[in-house]
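*Asks:* Fold the following for me, if possible:
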Amino acid sequence: MERIAFTMKLKPGYIAEYKRRHAELWPEMKQLLQENGISDYSIFLDEESLLLFAVHRQEETGISNLKEKEVLKRWWKYMAEIMDTHSDYSPVTHPLTLVFHLD
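*Replies:* Below you'll find the model as predicted:
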């Protein structure tokens, strides 16, 4: 199982809304992630810069077509008004490179 980390950017004024939407994560979205080998998913926020830091565990198989799933596309569109996104509503992400891990 691989650990994946990346950043995203929240738009100003949407901290409470971002938290609310994730507190009410759609059951079908949770199921989609779990069915595609994603687990132990956390998102942290630097409230000063509005930078979101996400980290999760991911099985190496099964997620190649995740971006094509309708549930994920609906979630992206739902979140687009409150965070930086591409034209297809997918979040602008910046992958992070692991430089240290203490096991």
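*Asks:* C-alpha from now on. contacts and neighbour counts both.
*Replies:* Fine.
*Asks:* Do a quick rundown of the helices in this protein.
*Replies:* 15-23, 27-35, 70-79 (DSSP state H).
*Asks:* tell me the centre residue of this protein?
*Replies:* Residue closest to the average C-alpha location in the chain (C-alpha atoms, centre = their mean): residue 54, at 6.2 Å.
*Asks:* ok, that residue touching residue 5?
*Replies:* Yes. Between residue 54 and residue 5 there is a contact under C-alpha atoms under 8 Å: 5.5 Å.
*Asks:* Check the gap between residue 44 and residue 5 for me.
*Replies:* In this view, residue 44 and residue 5 are 11 Å apart by C-alpha to C-alpha, to the nearest Å.
*Asks:* Alongside the first, I'd like the structure of this one:
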Amino acid sequence: MPRYCFTLQVRPERQQEYAERHAAVWPDMLAALAATGWRNYSLFLREDGLLVGVVESDDLAAAQAAMARTEVNARWQAEMAPFFSDLDTAPDEGFVQLREVFHLEDQLTTTTES
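*Replies:* Down below sits the predicted model:
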């Protein structure tokens, strides 16, 4: 399954509250993520506010579009938007996607098949 990684910048003064909010994500938001194809989804927060997300999905664009059609996502994104710096759009639309350049399991599989 394809893996995706993205970054956002959490405002320094909001980091603690951001972490607390993600310790208890709304059950309907969790259900919507699962139903729309978000798998093995994690967020990591560095001390300076750099947020790194990692998610697996058959098609991230399709998963994002499906989430955009849910009412719970609109509410969640509206509540989360004030936590981020330098963001002119909803957080789930404004993240910077990173290109994967190494994955151990992929290379091990290629090596053992040779």
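*Asks:* The closest residue to residue 28 of the first structure other than its chain neighbours: neighbour count?
*Replies:* The shortest distance from residue 28 of the first structure to any non-neighbouring residue, by C-alpha to C-alpha, 6 or more residues apart in numbering, is to residue 71 (7.1 Å). Burial of residue 71 of the first structure is recorded as 16 neighbouring residues (other C-alpha atoms under 10 Å).
*Asks:* same question, residue 16 of the first structure
*Replies:* Residues near residue 16 of the first structure, counting by other C-alpha under 10 Å, number 8.
*Asks:* Could you do the one 5 residues further on as well?
*Replies:* Residue 21 of the first structure is surrounded by 12 other residues when neighbours are defined as other C-alpha under 10 Å.
*Asks:* Who are the contact partners of it?
*Replies:* Neighbour list for residue 21 of the first structure: empty [criterion: C-alpha atoms under 8 Å, 6 or more residues apart in numbering].
*Asks:* Tell me the residue in the second structure aligned with it.
*Replies:* For residue 21 of the first structure, the aligned residue in the second structure is residue 21 (criterion: TM-score structural alignment).
*Asks:* How about the contacts made by residue 84 of the first structure?
*Replies:* Residue 84 of the first structure neighbours (C-alpha under 8 Å, 6+ apart): 8, 9, 10, 11, 91, 92.
*Asks:* Would you confirm that residue 14 of the second structure contacts residue 80?
*Replies:* No. With contact defined as C-alpha under 8 Å, residue 14 of the second structure does not reach residue 80; the gap is 10.4 Å.
*Asks:* ok so, going back, out of the contacts of residue 84 of the first structure, grab the one that's most surrounded.
*Replies:* residue 10 (23 neighbours).
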